[in-house]
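Visitor: Here is a sequence together with a model predicted from it:
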Amino acid sequence: MQASKTSYDVVIVGGAVVGSATAYFLATNPDFKGSILVIEKDWSYARSATALSSSSIRHQFSNPINVQISQFGTDFIRDFRTHVVVDGDAPELGFHENGYLFLAGDEKGRAVLERNHATQVSCGAQVRLLEPDALGARFPWLNLEGLTLGSYGERGEGWFDSSGLMQGFRKKARSLGAEYIEDEVIAIHRQDDRIVSVTTKGGQTIACGTLVNASGTRGKKMARMAGLDIPVEPRRRSLFVVDCKTPLPGVVGLTIDPTGVFFRPEGQFYLMGTYPKHDPEVDPDDFDVMHDEFEEEIWPILAERVPAFEAIKVVNAWAGHYDYCTLDHNVVLGPHSEVRNFQFANGFSGHGLQQSPAMGRGLSELITYGSFKTLDLSPFGYERVPANRPFLEDAVI
């Protein structure tokens, strides 16, 4: 597929949820008058991190700006139809606002939840700390052995249709003039401190005023095409859908055991996994499911924590990837310190879906105005990378 022009004001490499959110916020900004091209190598999105994620959003972070980013995301999701409707049509996201339940298994874990809770409520998040007795009363399916505290999101947290979010952004952006092509960037051309053009596998060389790197697990590869580097690498995470002989009663949130193993409802089934702690950097085309991880770690831990899970059967499984920031588990966002028209949106470390509304809006502000106008996202800037100055987020799952 060929682009209709040879030059665009903004070229976005990667058309999944972060790239499409950026295109959407540019296209809906009345102060942005430029042209937008989104280059996405696979319009099926079947192997995108967006499609393969656990499709969730939470306010329970350790860093205030991450709380605020997800609060905006929740508000956007709740009013999604109004934002993206085209000719009376918009995706239904099916937002299940069941909350996240973080569990602490010792005094150190308790102190972390208490510290994070203070941060969260200072930002207006509706999060409640629950002592073991209160946990047992509210979630009778839990084995309370070894638990010291729980932290539960009363509102604003849950899961939704990730592909619907991405497709809503994409369709609305296209309706407002953003152009999408199915192709792959194979070269980025730089002259001194500026990106001047990209070349695609389809044989086009396309000039650009600004290049946005929203290419997910290929973000480091894309940066290196421009002679740049970021501490971001693909990390594999396997997810498993199970049928449980005895369904859990009442409201069940996304529950995180102190070990980091988690589960949540998935229709009549349950989705299970853990954060990518075993694998080093992997090939972004490696989608082999780590079945041993389920048998040796996920199921034994959850069967102990939730006795009903002793009798479960795996009915589906898949592997996806985090674009994992090894510096501090936070995204690298915004311009390179020297090559100013190269904009990063890389290293979300599993938070890209829920952060896409705020990050897309922030990038659109940087491109249009040269600075942030709503949330100040400057702590995520590239400058912290060469300075080796981590902007840490502790609550990573």
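Guide: Cool, the structure landed. Numbers count the residues shown, from 1 in each chain.

Visitor: going forward, measure contacts and count neighbours with C-alpha atoms only.
Guide: Fine.

Visitor: ok, D42 touching D183?
Guide: Yes - counting by C-alpha atoms under 8 Å, D42 does reach D183; the two are 7.4 Å apart.

Visitor: ok, these two, which is more surrounded?
Guide: Higher neighbour count among D42 and D183: D183, with 23 against 16, using other C-alpha atoms under 10 Å.

Visitor: what helix or strand is the residue located most distally from the centre of the chain on?
Guide: Centroid-distance maximum for the chain: D133 at 33.5 Å, with C-alpha atoms, centre = their mean. Assigned by DSSP states H and E, D133 belongs to helix 132-138.

Visitor: and the gap between the spatially closest residue to A178 that is not a sequence neighbour and P234?
Guide: In this structure, A178 finds its nearest non-sequential neighbour in I36, 5.0 Å apart by C-alpha to C-alpha, 6 or more residues apart in numbering. I36 sits 27 Å away from P234, going by C-alpha to C-alpha, to the nearest Å.

Visitor: the strands in the stretch 201-350 of the chain, which residues?
Guide: 205-213, 232-244, 254-256, 262-266, 269-273, 312-325, 332-335, 342-346 (DSSP state E, counting those that start in this stretch).

Visitor: Comparison target below:
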Amino acid sequence: MPQTQFDVVIAGGAVVGSAVAYFLTADAGFKGSVAVIEPDPTYQHCATALSAASIRHQFSTEENIRMSRFGTEFLRTFADALAVDGIRPDPAFHEGGYLFLATSAGLPVLQDNHALQRREGADVALLDAAALQARFPWLRTGDLAAGSLGLSGEGWLDAYGLLQGLRRKAVAQGAVYLPQRVAGIDRVSARVTGVRLDDGQVLACGALVNAAGVGAPALARLAGIDLPVQARKRSVFYVQCPERLPGCPMVIDPSGAYFRPEGPGFITGIAPPPDQDPECFDFEVQHTLFEDVLWPLLAQRVPAFEALRCVRSWAGHYDMNLVDQNVILGLHPSLDNLYFANGFSGHGLQQAPAVGRALAELIVHGEYRTLDLARLGWRRILEGRPVIEKNVV
């Protein structure tokens, strides 16, 4: 007979849900059972697999810096910590750095963010225009005042490898993955008592974790909760250029355009203008955004990019927190056992290890024990006290 009762059910088995499953089953104080409900076990359309697969410490919010710094530590020890049967997974972490560029108009914000990042232990350097030109001669710097460069800890990785490593280790530690979708939530007063799956199964549970990505608002509504998160489509373009750009980090232009090395080429993208960025669930690539907006910006910043060629492209989604672009984490005040990890706004991959550990601590021990992430809980949303993250890429 299949198991129909679990101590913890996690809705969503991509990188965040799998991180929660891994840290729960790795916690010596947890003796229970875990089920992960994931409707797409191929992960073909999950945000994890379709992301730009990068990690940075250059945020404007203390909690985000701390979470991503832990993410870096986790990646550095990933192969040993997540080995199963002698197989050591490789997340292919390359510490190539981030470079945030600023004009004179954006310099005060860059300087404030840089000072905060240094206080939080981030290994970052503030370079003026002359230093930028000397270090990156392929970069056009005439309109720039400065740039903040990550010297270590930041870079890019194999997102699918990270996800599969977490998933495989969670399974080895006892987690059960079910290829279903949560179609209903059973609730008695202030407690979730179980979930109904789309194949008709009913699973009783002691706690439920909403890690459903862009499906999180619909899942929250099943419990009577309005989650201020919407899906925002982001197109990613893989381009090649005849010239090499030695020492190229992940570059964030003042326009919001980004690019970084990937194999013999680069991946690049930009958010659409706000008036052209509705809630969206399709996977159609925004080719006109590349032709009309992104390519001209790239060529303006890097003259060699005038000759670039777009080789392939894809689209994924951010689960965008409409209030302050930070994750909504932890329990909702009206429910005793429904935990949220939603609204990452593009930061989910890099923050998944820290969030997985934090939720495991909250579920098992009733409190955050390593990073205090209480400020990112529901109360700021319900009380109208947003914690604004300025560095959303």
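Guide: Thanks, I have it. Here the structure is a predicted model, which is why all the values come from computation and not from measurement.

Visitor: Do you know the score for how well these two fit?
Guide: Remark: TM-score between the superposed chains equals 0.98 [TM-score structural alignment, normalised by the length of structure 2]; 392 aligned residues with a C-alpha RMSD of 1.0 Å.

Visitor: show me what contacts the residue nearest to A178 of structure 1?
Guide: Applying C-alpha atoms under 8 Å, 6 or more residues apart in numbering to I36 of structure 1 gives the contacts Y8, D9, V10, V11, I12, A23, A27, G177, A178, E179.

Visitor: if you set the cut-off to 10 Å instead, what comes out?
Guide: With contact set as C-alpha atoms under 10 Å, 6 or more residues apart in numbering, I36 of structure 1 has these partners: 7-12, 22-24, 26-27, 173-174, 177-180, 208, 210.

Visitor: For PyMOL, what selects the buried ones among the residues you listed?
Guide: Listed next is the PyMOL selection for buried residues among the contacts of I36 of structure 1, using 16 or more other C-alpha atoms under 10 Å:
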select buried, resi 7+8+10+11+12+22+23+24+26+27+173+174+177+178+179+180+208+210
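
Visitor: Okay, and which of the contacts of I36 of structure 1 map to helices?
Guide: Among these, the members found in helices (DSSP state H) are T22, A23, Y24, L26, A27, A173, R174.

Visitor: hang on, isn't the first one packed against A358?
Guide: Yes - under the criterion of C-alpha atoms under 10 Å, T22 of structure 1 makes contact with A358 at 9.3 Å.

Visitor: Now the residue minimising distance to the centre of structure 1. Nearest residue, chain neighbours left out?
Guide: By C-alpha atoms, centre = their mean, the mean C-alpha position of structure 1 lies nearest to G352, the distance being 1.9 Å. Spatial nearest neighbour of G352 of structure 1, chain neighbours left out: V18 (6.9 Å); criterion: C-alpha to C-alpha, 6+ apart.

Visitor: count of neighbours near the aligned partner of the one you found in structure 2?
Guide: Matched by TM-score structural alignment, V18 of structure 1 corresponds to V16 in structure 2. V16 of structure 2: 29 surrounding residues under other C-alpha under 10 Å.

Visitor: now swap in D87 of structure 1 and tell me
Guide: D87 of structure 1 has 8 neighbours, counted by other C-alpha under 10 Å.

Visitor: What sits closest to the residue mapped onto P335 of structure 1 from structure 2 if chain neighbours are left out?
Guide: Aligning on TM-score structural alignment places P335 of structure 1 opposite L331 in structure 2. Leaving aside its chain neighbours, L331 of structure 2 sits nearest to Y339 (4.6 Å; criterion: C-alpha to C-alpha, 6+ apart).

Visitor: follow-up on the earlier one: for P91 of structure 1, state which of the ones in helices among the contacts of I36 of structure 1 is nearest.
Guide: Among the ones in helices among the contacts of I36 of structure 1, A173 lies closest to P91 of structure 1 (C-alpha to C-alpha), at 14.1 Å.
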